[in-house]
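In: test case, fold it:
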Amino acid sequence: MAKSISWSAVMASAKVVLARSSKPTDEEIDELIRDFDEIVPIAKQQVEEFTGLLVPPGEVSFKVLSREEWLEANLDSYKYLISKATSKGNLDLTVPGSDVVSGAGLGVVMGWMATRVLGQYDLLLQNGRENGSGSLYFVAPNLIELERRFGFQKRQFRHWVALHELTHRAQFEGVPWFRCYFSSLVDEMLEIAQPSPTEMVEAFSKAARRLVAGEPLLDETGLAGIFMSDRQRIVMEKTTALMSIAEGHGDWVMDRAGRDVVPEAWQFSRTLSHRRSSSQGAAKIMQSLLGLEAKMNQYARGERFIEEVERKAPGSSRLVWTSPESIPTKEEFSDVSLWLNRMGALASSVM
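Out: You can find the predicted model right below:
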């Protein structure tokens, strides 16, 4: 029987990473909570009006978390996904001690991520629901640390972050097919999570050929890409296209939907973009291994796509939410006119 990840090892190594992080005062956290109590309802309305995506009525519940609380919340999703893969026989950790080693490695990654995440819309995949609401998180220490470091106007910065996460909420709860389609891609990837011996040999051969040719060992998929089969890459391409649109749309909305109350949105965007691109040392290595730098480029591509669509045919970006087939292809990301023609959007703008 396949072993699972050692979750105690995950927590232990993650806490080592988090132990080096700064912590806000109780007063700062209380102020943050009060601000989000006022900001979230306003941002929700702004997102709905700006995007045209309507979610079920009612108040938006959210949680302001510590880094440790964010880690624990996300571990539930990781446990669910890994248990699902092992139950299908698609993830084998039977090498002695591999459960602890894998747990320690995952803990380092998650501990590092816990120091970077500002907000999150958690799909709560482990609940097994195809529809319904997820959970909205804001990670207090990371928000407060950035506000201190860059001198951000706190209220505006918090509103800006809320706009992004509420856009994701609107996507998953306001687009009938979106959550189900995303979940199906996750399930499909889990179905083929474990490469065959032949695929493993081919993966190492490809890696060797890239090294001999002087090409980068890691591509846009990060370390995991070395061991991806052709079938996995097809699923990954679909997932990448979907998330490029989702994240690009989120960034596009957050910089525009709240202009009246967040005039410094462009400054926030430029500053954090520069922060990511100028990372050094351990942060740079971690971004490379996880493929995060490439992912940020993909998300920027999604934002450029939305912006170009709106420039050529105002209002037409809403058509990306028509169906899974309306998500642009790789070629259409590069040439927006191809997508606009396919969607019949060039003749007139969508009102």
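
In: when you work out contacts or count neighbours from here on, use the C-alpha atoms and nothing else.
Out: Noted.

In: need the nearest residue in space to Gly119, chain neighbours excluded.
Out: Phe138 (4.3 Å; C-alpha to C-alpha, 6 or more residues apart in numbering).

In: what sits against that neighbour?
Out: When contacts are counted by C-alpha atoms under 8 Å, 6 or more residues apart in numbering, Phe138 touches Phe62, Lys63, Val64, Leu65, Leu118, Gly119, Gln120.

In: what separates it from Ile5, distance-wise?
Out: 27 Å (C-alpha to C-alpha, to the nearest Å).

In: let's compare: structure for the following, please.
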Amino acid sequence: MSRDSLSVGRAVDWDFAATIGAKLARPGPATTGYTRNQVIDQLAEASRSAELPVREVTGLNEGGEIPEARIVDRQQWVRAATRSMRVMTGGGDDDAKPGSISGRITGAQTGAVLAFVSSGILGQYDPFAGGQEPGGQLLLVYPNVIAVERQLRVQPYDFRLWVCLHEVTHRVQFRANPWLAEHMSRALGVLTEESSDDIAQVVSRLADFVRRRRDPDDAASEPNSGGMVGLLRAVQSPPQQEALDQLLVLGTLLEGHADHVMDAVGPAVVPSVATIRRRFDERRQRKQPPLQRVVRALLGFDAKLSQYTRGKAFVDAVVAKVGMAQFNTIWTGPETLPLPTEIDEPQRWIDRVL
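Out: Sure, this is the predicted structure:
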């Protein structure tokens, strides 16, 4: 990926985005200093103890060392996210600030979005946390863990370990397969390039998008064509659409694999895992207020939930049929990742790759 070919990273005042996002992030739930220190210590411990069971179930080995997780609050997560996004979109710490009003406007918009997201994210493995150097970092957002475990009324330590099982799986995925970060970076590079298409081509694609959405048969045949994903595809060039498909498929695989591993490991190490899974799934499916539904749709949260469901169904089906060792062929390289048409038809991936 050539940094010179990117425009998004240079169009955002990332420092301003971090400042605005941190200011707008809602405070975490009220808690005592003792509880705060306890959850920080337990999350750090859980992120370490989850590593070996995840390696054992997945068959992926990222090396002898178990990296430490970084336990953060919402404001710290926003700042970390802006640094990662700067790298993902081709920026760098040495880049000059945009210095224009448009750079600060896009920075403020980015910060506002991250502030909203910061209230809901439990954890995240950031493969770009090392900047231009290889490496990543696992972030666990302790105020949100406290908020959700209270909402679900579950055993706190069990829930903290359960969350870590999912997020540590992402760490193992990327560290055992370093090419994944580069594959993601290349796709993001194409996605954030300025398109050379003229306005007539863009309008034509928008009209085609509207026509397809009116046809129930066409809409049903394209799982990723609705909502904001479909609208985004409608204004993209063909290479950008292909890059978006690659990112969507990769995200679906990574989330589904993590959910599969979480359930496979869970009963052995998390005594109340059945209760946690049931209540957590009920929370995912709960109907949101109208305004929140609109915001969630705009930010792609519904597509994210679809990734969990479709991805886990794919991994469950393949592992049940060929076993985890054969499934791990999927991590060989970009050519062995599922195609968009194979996510919902796992046998097609088995026939093509295995």
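
In: just give the TM-score of the two.
Out: Structural agreement between the overlaid chains, expressed as a TM-score with TM-score structural alignment, normalised by the length of structure 1, amounts to 0.83; 335 aligned residues with a C-alpha RMSD of 3.2 Å.

In: helix, strand, or coil at the residue nearest to Gly119 of structure 1?
Out: Local secondary structure at Phe138 of structure 1 is given as strand here, using DSSP: H, G, I helix; E, B strand; the rest coil.

In: what's the answer for Tyr125 of structure 2, then?
Out: Taken by three-state DSSP, the conformation at Tyr125 of structure 2 corresponds to strand.

In: thinking again about what came up before, most widely separated two among the contacts of Phe138 of structure 1?
Out: By the measure C-alpha to C-alpha, Phe62 and Leu118 form the most distant pair in the contacts of Phe138 of structure 1, at 13.3 Å.

In: for those two, indicate the residue with more neighbours.
Out: Neighbours of Phe62 of structure 1 and Leu118, each counted by other C-alpha atoms under 10 Å, are more numerous for Leu118; the result is 22 against 17.

In: helices of the stretch 51-200 of structure 1, start to end?
Out: Under the criterion DSSP state H, counting those that start in this stretch, the stretch 51-200 of structure 1 contains helices at 67-87, 98-114, 140-150, 154-174, 178-191, 197-212.

In: buried deepest among those helices, which one?
Out: Among the helices of the stretch 51-200 of structure 1, the stretch with the highest mean neighbour count (mean count of other C-alpha atoms under 10 Å) is helix 154-174, at a mean of 23.

In: so which bit of structure 2 is it matched to?
Out: When helix 154-174 of structure 1 is aligned against structure 2 using TM-score structural alignment, it corresponds to residues 156-176.

In: now do the same for Pro239 of structure 2: its match in structure 1.
Out: Residue mapping for Pro239 of structure 2 onto structure 1 gives Arg231, with TM-score structural alignment as the criterion.

In: try Pro289 of structure 2
Out: Checking TM-score structural alignment: Pro289 of structure 2 goes with Gln280.

In: next, count neighbours for that match.
Out: Other residues within reach of Gln280 of structure 1, judged by other C-alpha under 10 Å, total 12.

In: and it, what does it touch?
Out: Applying C-alpha under 8 Å, 6+ apart, no residues contact Gln280 of structure 1.

In: counterpart of the residue nearest to Gly119 of structure 1 over in structure 2?
Out: Superposed on structure 2 with TM-score structural alignment, Phe138 of structure 1 falls opposite Leu140.

In: against Ser47 of structure 2, how distant is that match?
Out: Looking at Leu140 of structure 2 against Ser47 of structure 2, where the rule is C-alpha to C-alpha, the gap reads 9 Å.

In: shared neighbours of the two, anything?
Out: Where contact means C-alpha under 8 Å, 6+ apart, the residues bridging Leu140 of structure 2 and Ser47 through contact with each are Ala69.

In: corresponding residue for Asp30 of structure 1 in structure 2?
Out: Residue-level alignment of Asp30 of structure 1 against structure 2, with TM-score structural alignment as criterion, gives Asn37.

In: and its match, how close does it get to Arg48 of structure 2?
Out: Note on Asn37 of structure 2: its distance to Arg48 of structure 2, by C-alpha to C-alpha, is 17 Å.

In: neighbour count winner among those two?
Out: A side-by-side neighbour count of Asn37 of structure 2 and Arg48, using other C-alpha under 10 Å, places Arg48 first with 18 against 11.

In: residue in structure 1 matching the more buried one?
Out: Checking TM-score structural alignment: Arg48 of structure 2 goes with Pro41.
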